[in-house]
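[1] Okay, here's the prediction I keep looking at, along with the sequence it came from:
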Amino acid sequence: MELRQLEYFQQVCRLGSVSRAAAQLHVAQPSVSIALQKLEEELGVPLFDRKQRRLRLTQAGERMLQHAEAMLRCRNNAQEEMKDYEASRKGRILLGITPVIGAFVFPSLFAAFHAAHPDIELQCTETGSLATRRKLLEDELDLGLLIISDAPPGLALRPLAQSAIHVCLSPAHPLASATTLSLPQLAKEPFLLFQEDTYMRQLILEECSRHGFTPQIRFSSRQIETILSLVEQNAGVGFLPADIARKHPRIVSLPLTPPLSIQAGFAWNEERYLSQACRVLLDFCEKRTNEKFEQE
């Protein structure tokens, strides 16, 4: 059994097609077909049900895929660890950042980290928390800086900060003079929410459902400034971490009752080797966050 065969097998499973897997791997289609045939001959069981138009895994194939992914991950981890010995504290980190947490936690940390560790490159991708979690579990990112509340199994977590969620209103809104607001009080209000791949949106919609209503979503955006601008113009109500909402004097931010909160932090695939560069970033951010809270 060769690792190349397992790589081909894994790609065919992911894409459901020998031809698409060959194109993804940049090899000839017969090479993939022969590798799969030899793998099945060596194992002595069929891995695919070829009666269907789309390749489907047999029960043995499903089990073999688990073994293949574990072996390939072990190979990748070994390679990354060996690179670390050579690179020491240099390297590149593929970091997923969510819009909310990016604005809430990251800007000051990024500048300070770059000044302290100029040889470590941060290659950042902005997606919602739910999409970032998926990318971490599929090994597309090294680390994620995101909302870690209710994180799924398979992710290791390093908490950084917690914040209450506030309702954001225009000063001209009839409810702007309240001291707190409950979601049922907002049932007839148009909502301005983050896009569907975000945990904040999921949390708000789940809480609305728990209170027996489905809100009217007037606008969805990935940009905090867009939502704040629409709130300011009284186009609807938004929801943001209190630490962000309070910084904008042209809107009114009110706590929810009962309160809702989110936990910000780092996450990574617990089965993946965590590079030295990633460990440096985690330790640096944790230290900076602790110092900030001690000063406050």
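    Here it is on my side, so go on. From a predicted model like this one, the values you see are computed outputs, not experimental measurements. Numbering: from 1, shown residues only.
[2] CA only for contacts and neighbour counts going forward, please
    Fine.
[3] show me what contacts Leu136?
    Counting by Cα atoms under 8 Å, 6 or more residues apart in numbering, Leu136 touches 142-144, 155, 267-269.
[4] rerun at 6 Å
    268-269 (Cα atoms under 6 Å, 6 or more residues apart in numbering).
[5] in what helix or strand does it lie?
    If you go by DSSP states H and E, Leu136 is part of helix 129-137.
[6] Could you point out the helix or strand that follows that helix?
    strand 143-147.
[7] Return the list of helices and strands in contact with that following strand.
    strand 91-97, strand 261-269 (3 or more Cα pairs under 6 Å, 6 or more residues apart in numbering; DSSP states H and E).
[8] next one: the first one to chain centre, how far?
    In terms of Cα atoms, centre = their mean, to the nearest Å, the centre of strand 91-97 is set 12 Å apart from its chain centre.
[9] Quick one: residues in contact with that strand.
    Outside strand 91-97, the residues that touch it by Cα under 6 Å, 6+ apart are 120-126, 141-145.
[10] any chance of those in JSON lines, with distance to Phe104 and neighbour count too?
    Shown next, in JSON lines, are the contacts of strand 91-97 (distance: Cα to Cα, whole Å; neighbours: other Cα atoms under 10 Å):
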{"residue": "Ile120", "distance to Phe104": "22", "neighbour count": "18"}
{"residue": "Glu121", "distance to Phe104": "21", "neighbour count": "15"}
{"residue": "Leu122", "distance to Phe104": "18", "neighbour count": "19"}
{"residue": "Gln123", "distance to Phe104": "19", "neighbour count": "11"}
{"residue": "Cys124", "distance to Phe104": "16", "neighbour count": "15"}
{"residue": "Thr125", "distance to Phe104": "16", "neighbour count": "14"}
{"residue": "Glu126", "distance to Phe104": "14", "neighbour count": "16"}
{"residue": "Leu141", "distance to Phe104": "21", "neighbour count": "21"}
{"residue": "Asp142", "distance to Phe104": "21", "neighbour count": "21"}
{"residue": "Leu143", "distance to Phe104": "17", "neighbour count": "27"}
{"residue": "Gly144", "distance to Phe104": "14", "neighbour count": "27"}
{"residue": "Leu145", "distance to Phe104": "11", "neighbour count": "29"}
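[11] Pasting the second one now:
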Amino acid sequence: MELKQLEYFQMTSRLKNITRAAKRLSVSQPNITVAIKKLEAELGIQLFERSQKQLSLTPEGAVFLNRIELALRNIQDAVLEVNDYKQLQKGTIKIGIPSMIGAYLFPKIFSGFQKKFAHLDIYLYEKGSMSIRESLERDELDFGIVIISNASPSLQLLPMSTNQVVACVPEDSPLAQKDSLSWSDVSNIDLIMLKEGSFIRNLIQQKLKEHNIQPNIILESNQIETIKGLISSNVGMAFLLDFVVQDTPHIKTLPIEDPIFVDVGLAWKKDRYISKAAQSFINFCQDTLNK
């Protein structure tokens, strides 16, 4: 049994598709197919149910996955720890950031951290908060600067700020004359939404569903400047965090009648070895907050 076989099996289990797993791991599809077949032959069991279009684990495969995920995580942590001893002046950090937070909050943190720790390499991955939190739980990222409200207990959290979700409407919209927005106001309005995987999108959809409102979504984008441009051009309205649209020309921000607040912060996986590079980032964020 080889380590690569276990890694291929793990990724295929997560993505439920050999082609996508091969692309994620940068290997050929036949390599993964052969590795899994050899693994099944060695174990004497069938790991996947192949009668469906989408691969699914057999009961035996699910038990095996639960066991090997812990083993692979321990191996990854061991490699990190050894590299810390071997390369005390080097390190890499993989950070996930949503576009909304990334454009307005992270640059300030990154600039200061890079000046202090120029020898560390930082890799950024832009996704929605929900997607980043899932990637953290799968050990695909070291950190996420995300909306941490209602996060999984498996994540360690460092709150950074509390922000309000506001309705953003064109300044010449009839809604701009109001002091606050009711959910009934949204029923006949063209809505610009963040893409799937966004915490704000999920939150707004949940609120609209609670009020039996079917939104008229005309466009989805994670490009915040594009969304703001569309709002100011009277294309539609959107829900964003307050600090993103503060003092933006041609846009009026309205609090929701039943205000929504969310916490933004740093998240990382509990019970994992924290490399010296990762610990330096945690310490820097803590020091920045205390200033």
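    Yep, it's here. Quick caveat: nothing in here was measured; it's all calculated off a predicted structure.
[12] Drop the TM-score for these two in here.
    Once superposed, the chains reach a TM-score of 0.86 (TM-score structural alignment, normalised by the length of the second structure), with 286 aligned residues with a Cα RMSD of 2.8 Å.
[13] Which two among the contacts of strand 91-97 of the first structure are spaced furthest apart?
    The largest separation in the contacts of strand 91-97 of the first structure, counting by Cα to Cα, is between Ile120 and Glu126 at 18.9 Å.
[14] Please enumerate the strands of the stretch 1-150 of the second structure.
    Under the criterion DSSP state E, counting those that start in this stretch, strands of the stretch 1-150 of the second structure are mapped to 48-49, 56-57, 91-97, 120-126, 143-147.
[15] Can you say which of those strands is nearest to Asn188 of the second structure?
    Of all the strands of the stretch 1-150 of the second structure, strand 143-147 sits nearest to Asn188 of the second structure, with 28.6 Å by Cα to Cα.
[16] average offset between the closest one and the first structure?
    Taking mean Cα distance after the TM-score superposition for the first structure, the mean distance separating strand 143-147 of the second structure from the aligned residues in the first structure is 1.1 Å.
[17] Kindly calculate the angle that that strand makes with strand 91-97.
    Strand 143-147 of the second structure runs at 20 degrees relative to strand 91-97, counting by axes from the mean of the first three to the mean of the last three Cα atoms, to 10 degrees.
[18] I'd like the next helix or strand past strand 143-147 of the second structure.
    Following strand 143-147 of the second structure in sequence, per DSSP H and E, is strand 155-170.
[19] Taking their axis directions, that next one and strand 143-147 sit at what angle?
    When the same axes, to 10 degrees is applied, the directions of strand 155-170 of the second structure and strand 143-147 differ by 40 degrees.
[20] mean per-residue distance, strand 155-170 of the second structure to the first structure?
    Overlaying the first structure shows strand 155-170 of the second structure at a mean distance of 1.3 Å from the equivalent residues (mean Cα distance after the TM-score superposition for the first structure).
[21] Give me the helices and strands touching that strand, please.
    When contacts are defined as 3+ Cα pairs under 6 Å, 6+ apart, strand 155-170 of the second structure packs onto strand 237-241, strand 251-269.
[22] Same list, those strands, but as a markdown table with mean neighbour count please.
    Formatted as a markdown table, those follow (neighbours: other Cα atoms under 10 Å):
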| stretch | mean neighbour count |
| --- | --- |
| strand 237-241 | 23 |
| strand 251-269 | 19 |
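[23] Take the ones you listed and write them to TSV, including distance to Gln164 of the second structure.
    Converted to TSV, these look like this (distance: least, Cα to Cα, whole Å):
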stretch	distance to Gln164 of the second structure
strand 237-241	6
strand 251-269	4
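[24] Compare the ones you listed and report which one is nearest to Ile231 of the second structure.
    strand 237-241 (5.6 Å).
[25] Packing partners of that closest one?
    Judged by 3+ Cα pairs under 6 Å, 6+ apart, the packing partners of strand 237-241 of the second structure are strand 155-170, strand 190-193.
[26] and for it, what span of the first structure is it aligned with?
    Aligned by TM-score structural alignment, strand 237-241 of the second structure falls on residues 237-241 of the first structure.
[27] and the longest helix for the second structure?
    When the second structure is parsed with DSSP state H, its longest helix is helix 59-86.
[28] Tell me how far the residue most central in space within the first structure lies from Leu192 of the first structure.
    Closest residue to the average C-alpha location of the first structure: Thr132 at 1.6 Å, with Cα atoms, centre = their mean. Distance, Thr132 of the first structure to Leu192 of the first structure, by Cα to Cα, to the nearest Å: 22 Å.
[29] Then Phe219 of the first structure?
    Taken as Cα to Cα, the span from Phe219 of the first structure to Leu192 of the first structure is 5 Å.
[30] Neighbour count: these two, which is higher?
    When Phe219 of the first structure is set against Leu192 and neighbours are counted by other Cα atoms under 10 Å, the residue ahead is Leu192, at 24 against 17.
[31] and the gap between that one and Ala131 of the first structure?
    From Leu192 of the first structure to Ala131 of the first structure the distance is 20 Å (Cα to Cα).
[32] just Arg250 of the first structure next, same as before
    For Arg250 of the first structure, the distance to Ala131 of the first structure (Cα to Cα) stands at 31 Å.
[33] do Phe239 of the first structure as well
    Phe239 of the first structure is 20 Å from Ala131 of the first structure, by Cα to Cα.
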